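Trainee: got a predicted model here, sequence first, then my questions.
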Amino acid sequence: MVLRWEAFLGHVQERGEYESRQEAERVARVVLALLGAHLVGEVRAQLAARLPESLALILLNPLQSAEPLSPERFVRATAAWIEGATEATAAWDVSAVLSTVADAAGDDLLQQILLQLPAGYDLLFGRPRST
């Protein structure tokens, strides 16, 4: 299922309780740029195919990451890229975007995405794994 631009940002705006669509877009761009640095190959391409085109391009041309970030460092990096953000607000931002990404990806692709990420990202996507 490909989420259209307005629908994707609408979900992010609603989940993040942002006042404007622009705020939702800014957060989505940062989180997807960071996420793209952690995904490779077919998994990244498949996810990009399910996102609105301009967000897919961000995912496919990510910020460079020397190493995979733990979920905590991912949230910290998000805070560093969003003006005025704290770790608490960045955790909220990451959750708003990645839960929307999880919906767009579907369960099978999300499982493949999580295999490429360090442990703990299931919580950021709003899909805690049973232990």
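Mentor: Nice, I can see it.

Trainee: hey, let's count contacts and neighbours off CA atoms from now on
Mentor: Fine.

Trainee: what about Ala66, which SS state?
Mentor: Look at Ala66: counting by DSSP: H, G, I helix; E, B strand; the rest coil, its state is coil.

Trainee: residues in contact with the residue nearest the centre of the chain?
Mentor: The C-alpha lying nearest the average C-alpha coordinate of the chain belongs to Leu98 (CA atoms, centre = their mean; 3.8 Å). Neighbour list for Leu98: Val31, Leu124, Phe125, Gly126 [criterion: CA atoms under 8 Å, 6 or more residues apart in numbering].

Trainee: which residues touch the third one?
Mentor: Applying CA under 8 Å, 6+ apart, we find Phe125 in contact with Ser95, Leu98, Ser99, Val101, Ala102.

Trainee: ok, Asp122 touching Arg129?
Mentor: Yes. Contact criterion CA atoms under 8 Å: Asp122 and Arg129 qualify, at 6.5 Å.

Trainee: neighbour count: the two, which is higher?
Mentor: Neighbours were counted for Asp122 and for Arg129 using other CA atoms under 10 Å; Asp122 has more, 21 against 9.

Trainee: second structure for comparison follows:
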Amino acid sequence: MTWHDLVRRIRAAGRYTTDGEAEDVLRAVLAALGGHVTGEERCELTALLPPEAGAVLAGSIPLTQPLTAPQFVEAVATALDTAPPSARWATGTVLTELAQTAGEELTGRILAQLPRGYALLFGRVELAPAA
């Protein structure tokens, strides 16, 4: 997959009007995600992405305290200078596409690194343990 292919996938999935808009969304979400995904999962995901996308992901400094899913969306909203509902759409679009690229096993390991609440952003169901 090339950078242009990935941008086109984001554009189509997110129904963005231009490649530039899709590219801005992709960069913002990858930069935010890069602070959360570490170790082997970060290396594996970076290797699956086009070099430009991998560089954005790998170029983020890992956070010492991960953001909750709502805080993550808010960080994307700030980066894009947009409202939270638009940022939620952007985040879900990019993370769902990344999950499709990564596959079930790697996506599961990435989600295991994140606080509860991220699964829906990746297009996955997050079941609560039985009480």
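Mentor: Received, thanks. Everything quoted here is computed from the prediction, not taken from an experiment.

Trainee: still on that earlier bit, so which of the contacts of Leu98 of structure 1 is the closest to Ala66 of structure 1?
Mentor: Closest approach to Ala66 of structure 1 among these (CA to CA): Val31, at 16.7 Å.

Trainee: tell me which element the closest one falls in.
Mentor: Element membership for Val31 of structure 1 (DSSP states H and E) is helix 21-36.

Trainee: average offset of that helix relative to structure 2?
Mentor: Average distance, helix 21-36 of structure 1 versus aligned residues of structure 2 after superposition (mean CA distance after the TM-score superposition for structure 1): 0.5 Å.

Trainee: superpose on structure 2 and give me the mean offset of the longest helix belonging to structure 1.
Mentor: Longest helix in structure 1 by number of residues (criterion: DSSP state H): helix 87-116. Superposing on structure 2 and averaging over aligned pairs (mean CA distance after the TM-score superposition for structure 1), helix 87-116 of structure 1 comes out at 0.4 Å.

Trainee: mind listing what's buried in that helix?
Mentor: Residues of helix 87-116 of structure 1 classed as buried: 87, 89-105, 109-110, 113 (neighbour count, 16 or more other CA atoms under 10 Å).

Trainee: next, the angle helix 21-36 makes with that helix.
Mentor: With axes from the mean of the first three to the mean of the last three CA atoms, to 10 degrees applied, the angle from helix 87-116 of structure 1 to helix 21-36 works out at 40 degrees.

Trainee: what range does helix 87-116 of structure 1 cover in structure 2?
Mentor: Matched against structure 2 by TM-score structural alignment, helix 87-116 of structure 1 falls on residues 84-113.

Trainee: what's the answer for stretch 14-22 of structure 1, then?
Mentor: Aligned using TM-score structural alignment, stretch 14-22 of structure 1 spans residues 12-20 in structure 2.

Trainee: in the matching stretch, what counts as buried?
Mentor: Buried-residue list, stretch 12-20 of structure 2, by 16+ other CA under 10 Å: Ala13, Gly14, Tyr16, Asp19.

Trainee: brilliant, that's me finished.
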